[in-house]
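Participant: pasted the sequence and its predicted model underneath.
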Amino acid sequence: MSETAQISTPYPAHLDADFPPLKNDLILRVARGEDVERIPVWIMRQAGRYLPEFREERSKHDFFTICRTPELACLVTLQPIDRYEGLLDASIIFSDILVVPQALGLEVQMLPAKGPHFPEPLVDPSHLARLKKDVNVDAELRYVFEAITLTRQKLDGRVPLFGFVGAPWTLMAYMIEGGGSKTLSKAKAWLGQWPEESKELLQRVTDVVVDFLVGQAKAGAQLLQVFDSWAGELSPAQFNEFSLPYIQQIPTRVRAALREIDPTLAKIPMVVFARGAHYALESLSTPEIGYDIISLDWTMDPVASRKRVGDNVSLQGNADPSLLYAPKETIKKEVAVMLEKFGTKRRYIANLGHGMHPDHDPEHLRAFLEAIRDVSSERNS
């Protein structure tokens, strides 16, 4: 069989029976609304630049080489699990949300001290013709699926494994801005000047996102998170028109596709993180949309948020990442306040309100994780 034929073959579905038995199901139980004996915790960007062991690997390999090499992606995914043995209740596959624009045909580079860079971003709607119309995720993103399957095996059931994807609006913004931006002026200009073409782009991205998440679940991911990192840059009206309709397609379409493969796969918990979109809590938490967990950024009050979403979804978050610069005693004190506000029995997963910073001290993250363990155990004893 030719190499092309091999990578075009649909990636096989893997069920739980294909992997080592899971020893820690706290996060899955929280997603189902069950009471737990202690609060589970994981950290966004828990594998990455703040870890010296990751920087060592990064000195040898380009960022996207690590993403595209299943053995390397597995290695760095496991680094925080090994370092913080017994303190993390989930892993998240090492990848990047911008592998979707790459699959659509855009070049993305990860530049030192600058971050993601698109040499040729989308400037106007005529550039939509540059995008692939029919993306075969089994071919284009197979390396992510292989990394997930390998990582499930190497985890040996210690903790569940998250898969993830960027939300359509956030991916669209990167594709137009060409990288990070303080204003998103170019992407938001599209919404005003070319609203129908913007929706066409959002739908095309959504279709790839859905197929990508289905593939991650088939490969062995046990939870799926959708990151709308730039949701808060939209007004409520813009969010309702250009983000929410595409975010809300995802759980329904993903689960429908998985149900056709195996009914057990369709039960996978799904998380949405719409950073800064305070106004969207009610919309994102409705049963009709189907997300099991809503992740909160650090500017959102836990008590008020719980009142707004009710008890039908779990909450995740939401310590300010800058807390990890504080003395360890302050970290423990703030963790106690956070857990008091969220409660410590059910429907809550501890996390930061966004990801780790590159200059965080790994031992301060350890203090954060230990504080969650200790405070949670004290209150549930």
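Facilitator: Yep, that arrived. Since the model is a prediction, treat every value here as computed from it, not as a measurement. Residues are numbered from 1 along each chain as shown.
Participant: going forward, measure contacts between C-alpha atoms and count neighbours the same way
Facilitator: OK.
Participant: pretty sure residue 314 is touching residue 31, no?
Facilitator: Yes. Residue 314 is within contact range of residue 31, at 6.1 Å (criterion: C-alpha atoms under 8 Å).
Participant: shared neighbours, those two?
Facilitator: Residues touching both residue 314 and residue 31 (C-alpha atoms under 8 Å, 6 or more residues apart in numbering) are 292, 293, 347.
Participant: what's around the first one, how many residues?
Facilitator: Residues near residue 292, counting by other C-alpha atoms under 10 Å, number 25.
Participant: same deal with residue 144?
Facilitator: That count, for residue 144 with other C-alpha under 10 Å as the rule, works out to 28.
Participant: ranges for the strands of this structure?
Facilitator: Taking DSSP state E as the criterion, the chain contains strands spanning 91-92, 109-111, 115-117, 161-166, 223-228, 270-274, 293-295, 314-319, 348-352.
Participant: now stretch 170-183, how far from the chain's geometric center?
Facilitator: Distance, stretch centre to chain centre, for stretch 170-183: 18 Å (C-alpha atoms, centre = their mean, to the nearest Å).
Participant: how about the strands of the chain, which one is nearest residue 18?
Facilitator: strand 161-166 (14.3 Å; C-alpha to C-alpha).
Participant: for that closest one, name the packing helices and strands.
Facilitator: Here strand 161-166 touches strand 91-92, helix 142-155, helix 195-219, strand 223-228, going by 3 or more C-alpha pairs under 8 Å, 6 or more residues apart in numbering; DSSP states H and E.
Participant: burial-wise, tell me which of the ones you listed comes out on top.
Facilitator: Mean neighbours per residue, mean count of other C-alpha atoms under 10 Å, is largest over the helices and strands packed on strand 161-166 for strand 91-92, with a mean of 28.
Participant: put this beside the first:
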Amino acid sequence: MTEFPPLKNDLILRAARGEKVERPPMWIMRQAGRYLPEYHEVKGGRDFFETCRDAEIASEITIQPIDHFDGLIDAAIIFSDILVIPQAMGMDVQMIDKVGPRFTDPLRVPEDLEKLSKDVNVLKELDWAFKSITLTRKKLEGRVPLLGFCGAPWTLMVYMIEGGGSKMFRFAKEWLFKYPKQSHELLQRITDVAMEFLAQQVVAGAQMLQVFESWGGELGPDDFKEFSLPYLRQISSKLPPRLKELGVKEDIPMTVFAKGSWYALEDLCESGYQCVSLDWSYDPAAAVELSNGRVTLQGNLDPGVMYGSEETITKKVEAMIKGFGGGKEHYIINFGHGTHPFMDPEKIRHFLKECHRIGAQ
């Protein structure tokens, strides 16, 4: 195991474990990215995935928000993408500017499963990701913990079948309801790769993990229980023993984020994750009551609030933190989804400062 500098700010790790804290920790989904002018300077004309695969550049982008909002953010999250797992499984994915991800040859019928690699060597295929994590962890010098992440199986299955984002989810739903057996086969194969990818991120230096079920809300309650929840549970249950096999001694907190899956909060609280991240469709007080201290909740400000005035941002932050019971226990501040490219960094700075001020009261 690599030796790293001692951690100076463990606030988010303590909160994730359910300990009482002096103020709620905070980070922002997609906090490293296009809304920061320095991101564009560093990325230059490089392709998105080329940028991800360059450890030096990826580490610099990861640390940019920590520098930009010095002392205001309690975690860094490695600059990468959830679609690196389909790439590791043998699929070609391009990131098209102002369009999004595009798969050159998506899976459209069960026979297409033959296109996927049978035995994925995660250490080999995603070697660049682990190098980025190790380098970033060293360059952070213990300022804040480093988060790793992956896409959840159902969400990755959607992209692999649809070939990109979707509004109707025609092809993915066709698989679920026409080819349920093969759907489960694909979900299991993705799960196996995702679990090992997360484990090796920890070995490389990640101190906390998040699983993004970004398309969770496209499943109804019954289908979520069949096609999403079992695979989320597999990851949370298999990862700790795998980490022990790999020589990891410390407990690694894990967060699950199932966007739009409001009906599944009870199940998510019992899914084996220490933290459950909420989008902005949840009422904080109701979520606190339902979770009843079983997990740490994360979220859930609508990112669009950043387009409002500073007064509006302050008002929304006050209501959010109050809704989560003041934030001194079982709570991590975050948006209910990621930042937008058009956001003013100074509005985000105001948000972070107000979170500090109000959270410390």
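Facilitator: That came through, no problem. This one's a predicted model, so the numbers in the text were calculated from it and none came from an experiment.
Participant: quick one: TM-score?
Facilitator: The TM-score (TM-score structural alignment, normalised by the length of the second structure) is 0.98; 360 aligned residues with a C-alpha RMSD of 0.9 Å.
Participant: mind putting the helices and strands packed on strand 161-166 of the first structure in a markdown table, distance to residue 114 of the first structure included?
Facilitator: Output for these, formatted as a markdown table (distance: least, C-alpha to C-alpha, whole Å):
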| stretch | distance to residue 114 of the first structure |
| --- | --- |
| strand 91-92 | 24 |
| helix 142-155 | 24 |
| helix 195-219 | 25 |
| strand 223-228 | 21 |
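Participant: tell me the contacts of the nearest residue to residue 318 of the first structure once chain neighbours are set aside?
Facilitator: The shortest distance from residue 318 of the first structure to any non-neighbouring residue, by C-alpha to C-alpha, 6 or more residues apart in numbering, is to residue 353 (3.8 Å). Shown in contact with residue 353 of the first structure (C-alpha under 8 Å, 6+ apart): 295, 296, 297, 298, 299, 317, 318, 319, 320, 321.
Participant: in ChimeraX, select just the buried ones from those residues.
Facilitator: To isolate the buried subset of the contacts of residue 353 of the first structure in ChimeraX, counting by 16 or more other C-alpha atoms under 10 Å, use the following:
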select :295,296,297,298,317,318,319,320,321
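Participant: for the contacts of residue 353 of the first structure, give me a markdown table that also has distance to residue 247 of the first structure.
Facilitator: Output for those, formatted as a markdown table (distance: C-alpha to C-alpha, whole Å):
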| residue | distance to residue 247 of the first structure |
| --- | --- |
| 295 | 14 |
| 296 | 16 |
| 297 | 18 |
| 298 | 21 |
| 299 | 22 |
| 317 | 20 |
| 318 | 21 |
| 319 | 24 |
| 320 | 25 |
| 321 | 25 |
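Participant: pretty sure residue 232 of the second structure sits against residue 150.
Facilitator: No. Using C-alpha under 8 Å as the test, residue 232 of the second structure is too far from residue 150 to be in contact (11.4 Å).
Participant: translate residue 235 of the first structure into the numbering of the second structure.
Facilitator: Mapped onto the second structure by TM-score structural alignment, residue 235 of the first structure lines up with residue 220.
Participant: report how many residues lie close to its match.
Facilitator: Counted with other C-alpha under 10 Å, residue 220 of the second structure comes out at 13.
Participant: what's the answer for residue 332 of the second structure, then?
Facilitator: For residue 332 of the second structure, the neighbour count with other C-alpha under 10 Å is 29.
Participant: now the helices for the stretch 1-150 of the second structure?
Facilitator: In the stretch 1-150 of the second structure, the helices defined using DSSP state H, counting those that start in this stretch lie at 11-16, 37-43, 48-53, 55-68, 84-88, 122-125, 127-140.
Participant: export those helices as CSV, with columns for distance to residue 285 of the second structure.
Facilitator: Formatted as CSV, the helices of the stretch 1-150 of the second structure follow (distance: least, C-alpha to C-alpha, whole Å):
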stretch, distance to residue 285 of the second structure
helix 11-16, 18
helix 37-43, 36
helix 48-53, 38
helix 55-68, 30
helix 84-88, 36
helix 122-125, 41
helix 127-140, 35
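Participant: so which of the ones you listed comes closest to residue 101 of the second structure?
Facilitator: Proximity to residue 101 of the second structure (C-alpha to C-alpha) singles out helix 48-53 among the helices of the stretch 1-150 of the second structure, at 10.0 Å.
Participant: what residues in the first structure pair up with the closest one?
Facilitator: With TM-score structural alignment as the criterion, helix 48-53 of the second structure aligns to 63-68.
Participant: contacts for that stretch?
Facilitator: Stretch 63-68 of the first structure is contacted by residues 58, 72, 73, 94, 95, 96, 109, 110, 143, 144 when judged by C-alpha under 8 Å, 6+ apart.
Participant: likewise stretch 236-246 of the second structure?
Facilitator: The contact list for stretch 236-246 of the second structure, computed with C-alpha under 8 Å, 6+ apart, reads 195-196, 198-199, 202-203, 249, 251-252, 254, 271-273.
Participant: repeat that with 10 Å
Facilitator: Residues outside stretch 236-246 of the second structure that contact it (C-alpha atoms under 10 Å, 6 or more residues apart in numbering): 1, 192, 194-200, 202-203, 211, 231, 233, 247-256, 271-274.
Participant: counterpart of stretch 246-260 of the first structure in the second structure, which residues?
Facilitator: Under TM-score structural alignment, the match for stretch 246-260 of the first structure in the second structure covers residues 231-245.
Participant: chain center to stretch 350-361 of the second structure, what's the gap?
Facilitator: 23 Å.
Participant: scratch that, stretch 288-295 of the second structure
Facilitator: 21 Å.
Participant: residue range for that stretch in the first structure?
Facilitator: Counting by TM-score structural alignment, stretch 288-295 of the second structure sits on residues 306-313 of the first structure.
Participant: state the distance from the residue in the second structure sticking out farthest from the centre to residue 186 of the second structure.
Facilitator: Most distant residue from the mean C-alpha position of the second structure: residue 111, 30.8 Å away (C-alpha atoms, centre = their mean). Applying C-alpha to C-alpha, to the nearest Å, the value for residue 111 of the second structure to residue 186 of the second structure is 11 Å.
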